[in-house]
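Q: Give me the fold of what follows.
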Amino acid sequence: MTGSSSTSTDPAGGGTDSAGVADPDGAVSSGAGSAGVVVSVNVARTIVDGPPGGVESSGIDKRPVTGAVHVDDGGIVGDLVVNTAVHGGIHQALYAFQLADLLSWSTELDRQLSPGAAGENLTLDGVDCNLAVIGERWRIGGVVVRVTGPRIPCRTLPWFWGQEGRFVPRFAAAGRPGAYFAVERPGSMCAGAEVEVLHRPDHEVTVRDVFAWRMGRPELTPLISRAVDDLPPKLRDRLARAVATTTSGGDDGGQPAGSEP
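A: The predicted model follows:
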């Protein structure tokens, strides 16, 4: 059972299903609870060169680690984050990606993408972080995290995957960006840890919804506004600008595919 499959809103305009909302200190009482597993915990130990004409260096090359890691409000202790203007920080302390999506891209690109290949700290199975609701709280091992939004791809990802041309729009069209998390309770976690959904906001706005909006779907602004209280500051500011522009008859909120957040 996925952590949020019963709550997702289709960015293309489909309907939603209801789901239970929990006491923040307990498991969701309806439709959730134990939802999946961490297949791999991944960190960058070395810095790699960035793409030509892009960032000079990157911490995207994350590799699986054995044993437990400690997680604080900045992420996994010992993980290298280089371009801190757009990566890391308390609202992007951890990044998760689906094992199924790595396998799917491996087939589509004819290139083996192992856990960590998307630059993710957590490779997940059995819980779909793309369908997680913004503000949803998970317990992973001894750590409590909160879903804050999608990863917005830049030039580094297609370069790291050996792709040329218009890969970022292709990645955007797939609608499977992975999710960022803030750390609400530090602790330890390891590969094999269960993912348990503790609390799910009732606005039903998912990571995939916000991703679609950020990648050029300003008509989703009213939907995203339902999640304003659970958005991190940068997204909240962007939403405020989008609402103001929409009110004045402009067109804002999204961005050209491939630009930085």
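Q: all contacts plus neighbour counts: C-alpha atoms, from now on.
A: Fine.
Q: so where do the strands sit in the stretch 51-200 of the chain?
A: For the stretch 51-200 of the chain, the strands defined by DSSP state E, counting those that start in this stretch cover 57-58, 63-64, 69-72, 75-76, 94-98, 122-125, 137-140, 143-150, 179-185, 187-189, 194-199.
Q: okay, those in a markdown table with mean neighbour count and distance to residue 158 next?
A: Listed next are the strands of the stretch 51-200 of the chain as a markdown table, based on neighbours: other Cα atoms under 10 Å; distance: least, Cα to Cα, whole Å:
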| stretch | mean neighbour count | distance to residue 158 |
| --- | --- | --- |
| strand 57-58 | 17 | 13 |
| strand 63-64 | 20 | 18 |
| strand 69-72 | 19 | 28 |
| strand 75-76 | 24 | 24 |
| strand 94-98 | 26 | 16 |
| strand 122-125 | 26 | 19 |
| strand 137-140 | 26 | 29 |
| strand 143-150 | 26 | 17 |
| strand 179-185 | 24 | 18 |
| strand 187-189 | 19 | 29 |
| strand 194-199 | 25 | 29 |
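Q: Ok, which of the ones you listed comes nearest residue 223?
A: strand 143-150 (14.4 Å; Cα to Cα).
Q: Could you report the neighbour count for residue 55?
A: By other Cα atoms under 10 Å, 13 other residues sit near residue 55.
Q: ok now do it, which residues does it touch?
A: When contacts are counted by Cα atoms under 8 Å, 6 or more residues apart in numbering, residue 55 is found next to 83, 156.
Q: Please generate a structure for the following sequence too, so the two can be compared:
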Amino acid sequence: MEIISLSIGMPKEVDYNGLMVTTGIQKKTVQEAVLTVDGFNEDGVANTNFHGGPDRAVCFYPFEHYKQWEREFNVPFHPPAFGENLTVTGMVEQDLYIGDILQVGETILQITQPRVPCSTISWQNKNTLLLKRLVHTCFTGYFTRVLQEGIIFSDSKVVKLEESPKKITVFNVLHTYMHDARNKEAVDSILEVDTLAPAMRQMLEKKRTPSS
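A: Okay, the predicted model is just below:
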């Protein structure tokens, strides 16, 4: 498990095809950043419905997916193309569990939920098909909460300190939410994970509960 890129940036107003949108997706790579329970200093999000807050303080994206998107769309993708804070290798969604605890530099983090992608990713990369492909593959990255604050450097080591006993992968959560939400057994098994981010829990419960 290694860091490829460390990136931060504050939300700003951007012109997307004549439409002015406030977004935090346009982050810049840095050599070091201070991380608190609320996220990195000098970093922020615009859409707080799906990003940000103590349970979604850090956004990860696996570098392995960059190669897939380059093959599919025949264009280069450069970190942080998906607005992630940490672009990493050896940490794909299928191999990590909700509740896993990681040490990254001075910090200790806990995986809380997959990232639920939005159309800003397609705007950012000027690719109208990208969001659809992210949803289909569930290659969207994930969030962590901060258990111990500190500094992360672009070359900090990444170590898994503890593996969740529940064995519910990041991939499984998003695949269930996006493609199999009527599977009560699958949803119930995810909801049993007490380290799941409350926002993700509410989204799954809403999917599970029929509208009146």
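Q: Got a TM-score for the two of them?
A: The TM-score (TM-score structural alignment, normalised by the length of the second structure) is 0.88; 209 aligned residues with a Cα RMSD of 2.2 Å.
Q: how near is the residue most central in space within the second structure to residue 55 of the second structure?
A: Centroid-nearest residue in the second structure, with Cα atoms, centre = their mean: residue 142, separated by 2.7 Å. For residue 142 of the second structure, the distance to residue 55 of the second structure equals 11 Å [Cα to Cα, to the nearest Å].
Q: Overlap of the contact sets of those two?
A: residue 112.
Q: when you align them, which residue in the first structure goes with residue 145 of the second structure?
A: For residue 145 of the second structure, the aligned position in the first structure is occupied by residue 182, per TM-score structural alignment.
Q: again with residue 181 of the second structure
A: Under TM-score structural alignment, residue 181 of the second structure pairs with residue 218 in the first structure.
Q: Tell me who's in contact with the match of residue 145 of the second structure.
A: Contacts of residue 182 of the first structure (Cα under 8 Å, 6+ apart): 73, 90, 91, 92, 93, 94, 145, 146, 147, 148.
Q: Can you tell me the closest non-neighbouring residue to it?
A: residue 91 (4.7 Å; Cα to Cα, 6 or more residues apart in numbering).
Q: Kindly tell me how buried that neighbour is, as a neighbour count.
A: Quick note: residue 91 of the first structure (other Cα under 10 Å) scores 22 neighbours.
Q: who touches the corresponding residue of the second structure for it in this structure?
A: Using TM-score structural alignment, the partner of residue 91 of the first structure in the second structure is residue 55. By Cα under 8 Å, 6+ apart, residue 55 of the second structure lies in contact with 112, 143, 144, 145, 146, 197, 198.
Q: ok, for the counterpart of residue 118 of the first structure in the second structure, nearest residue in space, not its chain neighbours?
A: Matched to the second structure by TM-score structural alignment, residue 118 of the first structure sits across from residue 82. Closest residue in space to residue 82 of the second structure, ignoring its immediate chain neighbours: residue 121 at 6.0 Å, by Cα to Cα, 6+ apart.
Q: report the longest strand in the first structure, please.
A: Using DSSP state E to define each element, the first structure has its longest strand at strand 34-43.
Q: and it, how far from the chain's centre?
A: Offset of strand 34-43 of the first structure from its chain centre (Cα atoms, centre = their mean, to the nearest Å): 14 Å.
Q: Next: stretch 79-99 of the second structure.
A: The answer for stretch 79-99 of the second structure is 7 Å, by Cα atoms, centre = their mean.
Q: Would you enumerate the residues in contact with residue 189 of the first structure?
A: 68, 69, 70, 71, 140, 141, 142, 143.
Q: do you know how far the match of residue 118 of the first structure is from residue 118 of the second structure?
A: 10 Å.
Q: These two: which has the busier surroundings?
A: residue 82 (24 against 15).
Q: who's in contact with that one?
A: Taking Cα under 8 Å, 6+ apart, one finds 25, 61, 121, 124 in contact with residue 82 of the second structure.
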